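Structure, please.
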Amino acid sequence: MVNISILMGSESDREIANRVTSVLENTEYSFEVEVISAHRNPDKLDEYVSNSDAKIFITIAGLSAALPGVVASKTKKPVIGVPVSAKLGGLDALLSVAQMPPGVPVACVGIDNGANAAHMAIRIMEMNK
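Coordinates of the predicted model:
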């Protein structure tokens, strides 16, 4: 069983995922990292989220940053979005992650701040012990 799932929209987000894992490696919580694009692999993403036993999803995405919202639309589990500074200094991704419609909540951390996403996931896990 995996406690925390870290999803990247593309392999180019690996540096941010490494910031997440470097924090989680020092905890008791298990995690896995997957590359699944909401745009290029929607069926694979749907299957992954539906079958995952993770308690929390950390989603890393730039540009349109659709991944956090798509994941949040498919689960009731907490979703943390990490906007990536791929273009426009990451402002486009930040706004995409932060401006979710009612009923599709995504917790949003700062641009490229994978470490804070990990710290937020740890706090959520600690509350549910």
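
use CA for all of it now, contacts and neighbours both
OK.

Specify the local secondary structure of residue 32.
strand (DSSP: H, G, I helix; E, B strand; the rest coil).

Identify the residues contacting the nearest residue to it once chain neighbours are set aside.
Spatial nearest neighbour of residue 32, chain neighbours left out: residue 5 (5.2 Å); criterion: CA to CA, 6 or more residues apart in numbering. Residues near residue 5 by CA atoms under 8 Å, 6 or more residues apart in numbering: 31, 32, 33, 34, 54, 55, 56, 57, 58.

any idea which residue sits dead centre in this structure?
Central residue of the chain (CA atoms, centre = their mean): residue 59, 1.4 Å from the mean position.

The host helix or strand of that one: what's the following helix or strand?
Counting by DSSP states H and E, the element that carries residue 59 is strand 56-61. The C-terminal neighbour of strand 56-61 among helices and strands, as given by DSSP H and E, is helix 66-74.

now the helix or strand that comes right after that next one and strand 56-61, what's the angle there?
Counting by DSSP H and E, the element after helix 66-74 in chain order, helix or strand, is strand 79-83. Relative orientation of strand 79-83 versus strand 56-61 (axes from the mean of the first three to the mean of the last three CA atoms, to 10 degrees): 20 degrees.

What is strand 79-83 packed up against?
Using 3 or more CA pairs under 8 Å, 6 or more residues apart in numbering; DSSP states H and E as the contact test, the elements touching strand 79-83 are strand 56-61, helix 66-74, helix 91-98, strand 107-108, helix 114-127.

quick one more, to check against the first:
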Amino acid sequence: MSDKKKVAVIMGSDSDLPVLKNTINTLKSFGIPVETHIMSAHRTPAQACEFSSHARENGFGVIIAAAGKAAHLAGVLAAHTTLPVIGIPIKASTLDGLDALLSTVQMPKGIPVATVAIDGADNAAILAAQMLAIADEELAQQLAQMKENMTAEVVAKDQKLQQEL
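Modelled structure (predicted):
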């Protein structure tokens, strides 16, 4: 069995999947094992608590939780684990995701949730990878290469712009 830590990607509803596909694909591109579930802080709170309270012993290193509206999922999961939890507020209501952002980021002392932008799926995956890379040199090198590639892309775009102008 692999000693690589897994990342749990938990969504509050199947309607969150279109946003979370980016998270899952980015994690997989780094070779990070991913397990995905639907759990609700309000409709299946016992299941969410059970999952997060046993996540460390079940081989997880990070939990990513995405929810819209009254987005309490990340906080409920964080309350039952010592693993890092990353919240993705989902734009799912008439408030353009601001309600989910505030519900995710405004956590009480002792129950932190690292929160990315509304629908910030890629950054959630990259942040999870960076957390795991603290103890995984190969993953750290992959992240460094990703940043080098981003730099090269911006430089190339600037050069193209300069030629066009």
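
that older thread, if we look at the strand holding residue 59 of the first structure, which residues are touching it?
Contacts of strand 56-61 of the first structure (CA under 8 Å, 6+ apart): 3-10, 13, 16-17, 67-68, 77-84, 93, 117-118, 121.

what's the mean deviation for that strand versus the second structure?
In the superposition against the second structure, strand 56-61 of the first structure averages 0.3 Å from its aligned positions (mean CA distance after the TM-score superposition for the first structure).

quick check: angle from that strand to helix 66-74?
Going by the same axes, to 10 degrees, strand 56-61 of the first structure makes 150 degrees with helix 66-74.

what angle separates strand 56-61 of the first structure from helix 114-127?
Using the same axes, to 10 degrees: strand 56-61 of the first structure against helix 114-127 is 170 degrees.

start and end residues in the second structure for strand 56-61 of the first structure, please.
Here strand 56-61 of the first structure aligns to the second structure at residues 62-67, judged by TM-score structural alignment.

try stretch 13-33 of the first structure
Mapped onto the second structure using TM-score structural alignment, stretch 13-33 of the first structure spans residues 16-36.

buried set for that stretch?
16-17, 19-20, 22-27, 30, 32-34 (16 or more other CA atoms under 10 Å).

Now the two most distant members of those.
16 and 30 (22.0 Å; CA to CA).

can you pull the buried residues of the longest helix anywhere in the second structure?
The single longest helix within the second structure, with elements called by DSSP state H, is helix 137-164. Buried residues in helix 137-164 of the second structure, defined by neighbour count with 16+ other CA under 10 Å: 139, 140, 142, 143.

ok, the residue nearest to the second one when sequence neighbours are not counted to residue 62 of the second structure distance?
The shortest distance from residue 140 of the second structure to any non-neighbouring residue, by CA to CA, 6+ apart, is to residue 133 (4.8 Å). Relative to residue 62 of the second structure, residue 133 of the second structure is positioned 11 Å away (criterion: CA to CA, to the nearest Å).

neighbour count winner among these two?
Between residue 133 of the second structure and residue 62, counted using other CA atoms under 10 Å, the more crowded position is residue 62 (24 against 16).

surely residue 68 of the first structure meets residue 77?
No - counting by CA atoms under 8 Å, residue 68 of the first structure sits too far from residue 77 to count as a contact (11.9 Å).

Between these two, tell me which one has more neighbours.
When residue 68 of the first structure and residue 77 are compared for neighbours, residue 68 comes out ahead with 31 against 15, by other CA under 10 Å.

From residue 28 of the first structure, how far out is that one?
Applying CA to CA to residue 68 of the first structure and residue 28 of the first structure gives a distance of 25 Å.

next one: residue 78 of the first structure
19 Å.

Doesn't residue 26 of the second structure lie inside a helix?
Yes - counting by three-state DSSP, residue 26 of the second structure is located in a helix.

Spatially nearest residue to it, not counting backbone neighbours?
residue 125 (6.1 Å).
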